[in-house]
Every structure is written in structure tokens, then in C-alpha cells.
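> Sequence first, then the predicted structure:
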Amino acid sequence: MSEREDAAAVSDLTTRRRGRPRRTESDAVGTRDRILVAAREEFSERGYEKTSVRGIAKAAGVDSALVHHYFGTKEQVFEAAVEVAAAPALGARDAVVEGPLEDVGERFTRFIFGVWENPATRMPLLAVVRSAVNNETAATVFRRLVATQLLRRIADQLELPDAELRAELAAAQLVGTAMLRYVIKVEPLASVDVEQIIARVAPVVQNHLTGP
């Protein structure tokens, strides 16, 4: 949808709202939540490129103008959906950066696999990753969120000249392993007990973060 069409849709919504009872704050929150749930499902099933604002609106049972009203463009809807999906995980990220550097590798590893092992956070994350893998716009949104909300905080704790590179290499180790286990489902990695994976991967992550 073009910017002109976006503006027309919002204008149309404003016109049709005249004479209607005023929406309460709880109504607005409920509508936003429905849109985000629908957006996450649409991005998961169709990928970023094939998902449209109109499709999200239809799945949420609202007018497409409401999607634009609350979130803006499709990219902004995707970013909001990513933030909601990542919120439970990011809420626990302080556990990674707090504590001695001697075992930060294990904390980081347990954090990442804890997110993937939990069905409540794994399914939304799968939707995000699948979209990010296939579309640069989606990848940029995901990359920005991960960099600002997680990797930068870990790098700040290292206090080393190449701290950002170290944090990114550690993340690459973990993301690659998670992709093979949860997305591509390569055996026996997909079926082995997660504690075995943590025991083998954590020392590698620790070396990336604090090794010579």
C-alpha cells in the first residue's frame, strides 16, 4: 500500500468514526493486542514479504486503517510484533550480564536455550526468525532489536577493545546451534538433551567472550 493509500485509509477511518461512541482505553488495548497476535501469526505462516497490512487486519477482525492508526507501516507492525514476542526473553536478560565474568558463557548459553526450550517463547521466536531469514527488512528489524537489547549490554560488561565482536561471535555460536536444533531440526542435535548441548557449547561461548 502506498503512502497516499495509507493516508486515505486513515482519513477514511477518521470520517467513519464521527458519530460513534468514543472508544475506551481498554478497547484500544484489546484492539492493539488482537492486531499483534494476528500479525505474529501472519508473519509466521506467510513470511514477511507475503504478509500484508490488509491480511493482518482481516485476521484480527478490524479495518486495515486501524492497523495503520496504531502501528503505521508493515515494517512498524513487524517491529512491534517482534518486541512483544521477545519481551519475555528480554525481561530475563539481566541475569546474563549480572554476575562474574568467569561463568558468563554458561549464563548466556542457558539464557538462549531457555528461551528456545519454552514453548511460550519458542513459537513467536520461530515466526520472527523465519521472516528475518527471508527478508532484509525483517532481518534489519530483528538485528536492531538483538543488538540494542542484548548484545550491547553484554559487550559493555566485558570492558575489552573488541567487546562487540566477542559478543557477536558468542551470539553466532548460539544462534547457529539453535537454528540447527529448533528450525532445521538436524538429528541428533534436535533430540539430544539440552543439558548436553549447554555443557558442550557454554565453554566455546565463554572463550568467545573472555578468552585470549
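Happy to help now that I have it.
> can we go C-alpha only for contacts and neighbour counts from here?
Noted.
> Quick one: neighbours of the residue lying closest to R93 once chain neighbours are set aside, just the number.
Setting aside the residues directly before and after it, R93 is nearest to L150 in space (Cα to Cα, 6 or more residues apart in numbering), at 7.0 Å. L150 has 18 neighbouring residues, counting by other Cα atoms under 10 Å.
> this is the comparison structure:
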Amino acid sequence: MSAGSRGPGRRSGRRPGSPDTRAGILAAARKLFAERGYASASVRAIALAAEVDPSLVHHYFGTKDDLFLAALQLPVDPRVLLAPAVAEGADGAGERMLRVFLSVWDDPELQLPLLGLARSMAEPDGQVLLREGFLKVVIGPIGVALGIDDPGRRMPLVASQVLGLILVRYLLRVEPLASMPADDVVAIFAPTVQRYLTGELPS
């Protein structure tokens, strides 16, 4: 046997793709995103923690943004759902985005996994995932795509309104908001969201 050959049963390097590889990558990604934040958790570091080649991370998940959303275990991709509302531009975007948001959260099949995700965000790891990842991967790019001025300032304000709505309507189920028809919720909240997007803000 030559020096470069390997005996039966011996492996070198990282493990190839297998039924458990995807789950291992997701577990490593969620851990590192929570510990280091989105920006500092590189695909290479995630691959190393999962003991796979970085190419497998891209094979299973595509971009780092896609991997982050997969690690959150969202039942839907918010970027896809919001794309038509964003494509119409900044005028009226507050109402369109809220209607998409409510259509997802009011769907009985989607609400249970979303509630589980929302509750997990109360934990320290979940807070990092929300602050360092979700706001940058989903919320921030919406502002850029809409072409609004100062999206870095405006989009966190939009997020505060949406997250507050999730807390009161779906987690705490505070009345009358919990049972309010979606059209009424939009009528109440959309002007505020639109002001955050395009209205005048204190200097």
C-alpha cells in the first residue's frame, strides 16, 4: 500500500453530505449566529463547527442570508412574501406590508410555529438572532429596496411597530386588538408605519 493510500474504513477531511448533514449545519449555524451575531458568524466558521466542507453549506442553503433564515426555522420566507408589496414603491408601502404581515400571522397553519419562534426570541440567544440577524437580513433590505431616505434609522422604527403588534395581538392576546378584524388593524397601524417609512422624523 502506498504512503498516500488509506486502509479500509479510514476517512480524512470533513464528512460528505448525508441525511444528517443539513440538520448539523442548521444546528451549528443557529449556535454561532446566536453567539457571535450575524456579521461575525462566517459560513466557513459554521462549516467548521458542523464538520463539513463550506461548499456543502452553499449546496444546501445557498447564501448566508438564506442559511440564517433557515436557522430561524421560519415557516415562510418573509422576503418572498413581502417582495410584491415592496416592488410597488414607498407610497402606500405601510398598508401593503401590514396586509401581508397579517395574512401570515392570521393563518392558523402558520401561527403556531410563528408563535413558537416569537417566544424563543425572549431568550438571550433569540434576542441576538433578532437584533443581529433578522433586522439586517429582512428588515433593513426592505428600506433599501423601497428607496427611502435614511433606512438605517427608519426601518428599526417600522420593526418596533410590527414587533409590538405581534406581542399584543398574538402573544398576549390583549383585547380589543386580539380579535380585531385585519382591515381595522391596518386602518389603525398603517398610517404610523407609513410615517416611519416616508414621513418627517425629528432631526
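Received, thanks. Values in this document were obtained by computation on a predicted structure and should not be read as measured data.
> Can you pull the TM-score for these?
After superposition, the two chains reach a TM-score (TM-score structural alignment, normalised by the length of structure 2) of 0.62; 154 aligned residues with a Cα RMSD of 3.3 Å.
> still on that earlier bit, per the alignment, the residue nearest to R93 of structure 1 pairs with which residue of structure 2?
Aligned by TM-score structural alignment, L150 of structure 1 pairs with V138 of structure 2.
> Now do the residue nearest the centre of structure 2 against A70 of structure 2, distance only.
Central residue of structure 2 (Cα atoms, centre = their mean): F134, 4.1 Å from the mean position. To A70 of structure 2, F134 of structure 2 is 11 Å away according to Cα to Cα, to the nearest Å.
> same question, E200 of structure 2
Applying Cα to Cα, the value for E200 of structure 2 to A70 of structure 2 is 36 Å.
> repeat for P16 of structure 2
P16 of structure 2 is 20 Å from A70 of structure 2, where distance means Cα to Cα.
> try P176 of structure 2
Distance of P176 of structure 2 to A70 of structure 2, given as Cα to Cα: 34 Å.
> More neighbours: which of these two?
In this view P176 of structure 2 and A70 are compared by other Cα under 10 Å, and A70 has more residues nearby, 17 against 10.
> Run through the residues that contact that one.
26, 61 (Cα atoms under 8 Å, 6 or more residues apart in numbering).
> Please identify the helix or strand for it.
Using DSSP states H and E, A70 of structure 2 sits in helix 64-72.
> Quick check: buried residues in that helix?
In terms of neighbour count (16 or more other Cα atoms under 10 Å), helix 64-72 of structure 2 has its buried residues at 64-65, 67-72.
> how far out from the middle of the chain is that helix?
Its chain's C-alpha centre and that of helix 64-72 of structure 2 lie 7 Å apart, by Cα atoms, centre = their mean, to the nearest Å.
> swap in stretch 185-196 of structure 1?
On Cα atoms, centre = their mean, the centre of stretch 185-196 of structure 1 falls 23 Å from that of its chain.
> What is the corresponding segment of structure 2 for it?
Aligning stretch 185-196 of structure 1 against structure 2 (TM-score structural alignment) gives residues 173-184.
> ok, and what's touching the matching stretch?
So stretch 173-184 of structure 2 is in contact with 99, 102, 167-170, 185, going by Cα under 8 Å, 6+ apart.
> Name the nearest of those residues relative to L82 of structure 2.
R99 (9.8 Å; Cα to Cα).
> What about the closest one, how many residues nearby?
Residues near R99 of structure 2, counting by other Cα under 10 Å: 18.
> How about D125 of structure 2?
Counted with other Cα under 10 Å, residues neighbouring D125 of structure 2 total 18.
> what comes up buried for the longest helix belonging to structure 1?
Scanning structure 1 for the helix with the most residues, using DSSP state H, yields helix 25-50. Neighbour counts using 16+ other Cα under 10 Å place 31-32, 34-44, 47-48 of helix 25-50 of structure 1 among the buried residues.
> ditto for stretch 105-124 of structure 1
105-113, 115-116, 121-124.
> now stretch 177-194 of structure 1
Neighbour counts over stretch 177-194 of structure 1 (16+ other Cα under 10 Å) mark 177-179, 181-182, 189-190 as buried.
> hey, where'd the helices end up in structure 2?
21-36, 43-50, 54-61, 64-72, 78-87, 93-105, 108-120, 124-128, 140-146, 151-165, 182-198.
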